[in-house]
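Chemist: Next input, structure requested:
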Amino acid sequence: MIELDGVRVEVADYAAGARGPAKVLLDRLNLTLAEQRIALVGSNGSGKSTLLKLLNGLILPSDGTVSVAGLDTRKHGKAVRQRVGYVFTDPLAQLVMSTPLDDVQLSLRPLIKNKGERREKARDLLAQRGLLHTADQSIYDLSGGERQLVSLTTVLAVEPDIIVADEPTTLLDLRNRYLLRRVFSELPHQIIVSTHDLDVAGDMDRVIWLEGGAVVEDGVPSNVLAHYRDAMALR
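Modeler: Presented below is the predicted three-dimensional model:
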């Protein structure tokens, strides 16, 4: 379970001058994230990505606390990141090796010291995602969906309890969006996504609507998304 208690995130607003006033990205959030599937929706700049990065300690709150299974992200960042895997919007920001096999092996390096065993485990993980045929291909030769699934596989390789994904379908065509939705539905992990894809949000158990760094509405997808659609249509 993830808990945010009085969380505020602010940064210097350099657009207002070299020593400009603070810009508030999130303001006094109090949330308990316990459901198996949670979506964050809201306009660009609403705070969705900032909130996701708080959940595995990629950024720390300016005030308040974020805890994962009782571990404070400020004090136990490494342990939190072992529990919470992060999937970026653009897989090329996450994949650093030349082939999927090499990337998954890199993730496995802290867990499996023997090179041969590590290679076989990486091949097995790719096979589980239907990606074994891509193992030795260049990352740049893969489709967008294949890259995103390879990124997810590198995250799953380190056996986290929670997956957070920042707009994971943004760069995907319709076929690959369906594919990723199916993969998410089959995973046993807690999954928390930020998304503009309301079909993805509708698959979840809970939707949190953010605007201006604050929660506008929080509840079951059918209710929240209906109100969110209405509000966006009026803008």
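Chemist: When you work out contacts or count neighbours from here on, use the C-alpha atoms and nothing else.
Modeler: Will do.
Chemist: The residue nearest the centre of the chain is in what secondary structure piece?
Modeler: Geometric centre of the chain, nearest residue: Ala165, 1.9 Å, by Cα atoms, centre = their mean. Assigned by DSSP states H and E, Ala165 belongs to strand 162-166.
Chemist: One more, so I can put them side by side:
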Amino acid sequence: MREVAHDYGERAVLRDVSLTLAEHRVGVVGANGSGKSTFARLLNGLVVPTSGTVLVDGLDTRTQLREVRRRVGFVFQDPDAQIVHPTVAEDVEFGLTNLGVPPQERARRVEEVLVRYGLAGHRDHPAHLLSGGQKQLLAIAGVLVMGPQRVVFDEPTTLLDLANTRRVARVIDELEHDVVVVTHQLDLLAGFDRVLVFDDGRVAADGTPAETVRWYVDRMS
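Modeler: Next up, the predicted model:
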């Protein structure tokens, strides 16, 4: 990001953010309204900056959006915002169909990701009847089947109970992909390489989890 700012109407939500993300696991924390979710959406072009530039592997999110989204997947807080097809398998397959992946390859990739996330037994199940935890796993599967190099998670455990929060945390921990995780669950960030703290649209702290989480907790106390 180079001198990135973003406004919603007359309200500035990000101000002069310049940084480079090169670490394997990056956490993002901050109070509600601090700008962290807008920051996350900028990373794969769901939002484009009002001013400044966001580059992914040298690709500008304004002008090369398709290529950017092939590299950066996005998992929303609410999986219902991401699940669009009636059955589990159809929903996972949807993005591959849009990419023109041949049917045999589509079937292989769908089956592989359903098995990996414990959804193979639900492949023909109505997606809207899944539990909250299963829906979030389905949303993650639908992103990962596309083969992104990086994945952004925007508060992926906020709507989940403790057992499913731990399950999703394990899924994220086991990913080989580079990840950016926006969260209020500070314990999810143990072992991360870097944590950013947003405050009033700016990066107020940037460092290891031990440094920045302590700073954030002290600031919020």
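Chemist: in structure 2, which spans are strands?
Modeler: If DSSP state E is used as the criterion, the strands of structure 2 fall at 2-8, 11-17, 25-30, 51-53, 55-56, 59-60, 72-75, 150-154, 178-182, 194-199, 202-207.
Chemist: which one of those strands lies closest to His122 of structure 2?
Modeler: Of all the strands of structure 2, it is strand 72-75 that lies closest to His122 of structure 2, at 20.4 Å by Cα to Cα.
Chemist: can you tell me what part of structure 1 the closest one aligns to?
Modeler: On structure 1, the counterpart of strand 72-75 of structure 2 by TM-score structural alignment is residues 84-87.
Chemist: Helices of structure 2, residue ranges please.
Modeler: Taking DSSP state H as the test, the helices found in structure 2 are 36-42, 65-71, 88-99, 103-116, 132-144, 162-174, 209-220.
Chemist: returning to what we had before: compared with structure 2, how much does the match of strand 72-75 of structure 2 deviate?
Modeler: Superposing on structure 2 and averaging over aligned pairs (mean Cα distance after the TM-score superposition for structure 1), stretch 84-87 of structure 1 comes out at 0.5 Å.
Chemist: circling back: the strands of structure 2: which one's closest to His128 of structure 2?
Modeler: strand 72-75 (17.1 Å).
Chemist: For that closest one, name the packing helices and strands.
Modeler: Strand 72-75 of structure 2 sits against helix 132-144, strand 150-154, with contacts defined as 3 or more Cα pairs under 8 Å, 6 or more residues apart in numbering; DSSP states H and E.
Chemist: wait, which of those is closest to Leu14 of structure 2?
Modeler: Nearest to Leu14 of structure 2 among those is strand 150-154; the distance by Cα to Cα comes to 16.5 Å.
Chemist: Can you state the residues of structure 1 onto which that closest one aligns?
Modeler: Counting by TM-score structural alignment, strand 150-154 of structure 2 falls onto residues 162-166 of structure 1.
Chemist: coming back round to it: mean deviation of the strand holding Ala165 of structure 1 from structure 2?
Modeler: Compared with structure 2 after the fit, strand 162-166 of structure 1 shows a mean deviation of 0.5 Å (mean Cα distance after the TM-score superposition for structure 1).
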